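What follows is a predicted structure for the sequence shown.
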Amino acid sequence: MTSRPLNLLLVDDDAVDVMNVRRALKANGVVHPLHVAQGAQEALEMLRGGAVSRYRRLVLLDLNLPRMNGVEFLRVLRGDPELCCTAVVVLTTSDDERDRLDAYNLNVAGYILKPVSFQAFCDTVSTLIQYWSLVELP
């Protein structure tokens, strides 16, 4: 993997899912900075406030969030001139076709269903991080 850091922001309110992402990153030897927002509003504040570097930034977004769901978050993000180009990959349990279409219509870079088994989840996270480590993000 590249030596340039990839600044990850995980937006997920489920503590078990956050723990699984952390475990999957560790199991795959990923050392990129991981920031966690438990909701969409917190994620927007972190992005706007500079808590997550704007360089080589990738948002991993769950759609099932309280108050402001993932699709609403994407609408706000895409409407903000400072954040509109932020790379976002949806990482969710929602297999709803409407969610998938809404997400892609809001220019997500990918839509990934969270695998059920931890090993499959680790493999998915590994592939995702390897790919985004190679992508030339600004």
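Received, thanks.

Could you use CA atoms for every contact and neighbour count after this?
Will do.

And the longest helix along the chain, what's buried?
Longest helix in the chain, counting residues (DSSP state H): helix 118-134. Buried residues in helix 118-134, counted by 16 or more other C-alpha atoms under 10 Å: 121-126, 129, 132-133.

could you say what helices and strands it packs with?
Using 3 or more C-alpha pairs under 8 Å, 6 or more residues apart in numbering; DSSP states H and E, the elements in contact with helix 118-134 are helix 15-27.

here's the one I want to compare it with:
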Amino acid sequence: MPIESYKILLIENDPNEIELMLLALNSDSLGMQINIDIAINGQQALEYLFERKNSDSAQSFPRLILLDLNIPLISGIEVLRKIRNHPQTTNLIVVVMTSSAEDRDIQTCYNLGVNSYIVKPINFDQYVDVVRQVGIYWMRLNEPPM
């Protein structure tokens, strides 16, 4: 039986966070092929999503977007707003993974239609476990709209 293959867009600017995410989402631990594209700022993320050659194809979009709010150039909240306001990306799964536990940020993200908001654990083992659980749930268990 072939291994399922999925694409994730990770929007994160901290190299250590990127490394931890890549470690947690490796194909061996999840039992599926994961291709992870990385944008290190909001501008790169929006270019990745909206300046694509095959923008008409749903397969050109990632199955999951992991979004940090504290990214340079264009904030994570503004990236989320643009994703939700564009007809081609409005149904993409967006999970905010950030250090902010501010009620204002949480409320704003849910008002904009985020699928999930997770405050990053500080403990290494908990961090890796949470990222793996997010990957398994959104990539394997959840059925996204087509």
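That came through fine. As the structure is a prediction and not an experimental result, all values here were calculated from the model.

Can you lay out the buried residues of helix 118-134 of the first structure as JSON lines showing distance to Asn64 of the first structure?
Below are the buried residues of helix 118-134 of the first structure laid out as JSON lines (distance: C-alpha to C-alpha, whole Å):
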{"residue": "Phe121", "distance to Asn64 of the first structure": "18"}
{"residue": "Cys122", "distance to Asn64 of the first structure": "21"}
{"residue": "Asp123", "distance to Asn64 of the first structure": "22"}
{"residue": "Thr124", "distance to Asn64 of the first structure": "19"}
{"residue": "Val125", "distance to Asn64 of the first structure": "19"}
{"residue": "Ser126", "distance to Asn64 of the first structure": "23"}
{"residue": "Ile129", "distance to Asn64 of the first structure": "22"}
{"residue": "Trp132", "distance to Asn64 of the first structure": "23"}
{"residue": "Ser133", "distance to Asn64 of the first structure": "26"}
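
can you tell me how far the residue nearest the centre of the first structure sits from Lys114 of the first structure?
Centroid-nearest residue in the first structure: Leu60, 0.6 Å away (criterion: C-alpha atoms, centre = their mean). For Leu60 of the first structure, the distance to Lys114 of the first structure equals 11 Å [C-alpha to C-alpha, to the nearest Å].

Please apply the same query to Leu101 of the first structure.
Per C-alpha to C-alpha, Leu101 of the first structure is found 17 Å from Lys114 of the first structure.

Between these two, which has more neighbouring residues?
Higher neighbour count among Leu101 of the first structure and Lys114: Lys114, with 19 against 12, using other C-alpha atoms under 10 Å.

And the helices in the first structure?
Ranges of helices in the first structure, per DSSP H, are 15-27, 40-49, 70-79, 97-105, 118-134.

Alright, calling it a day.
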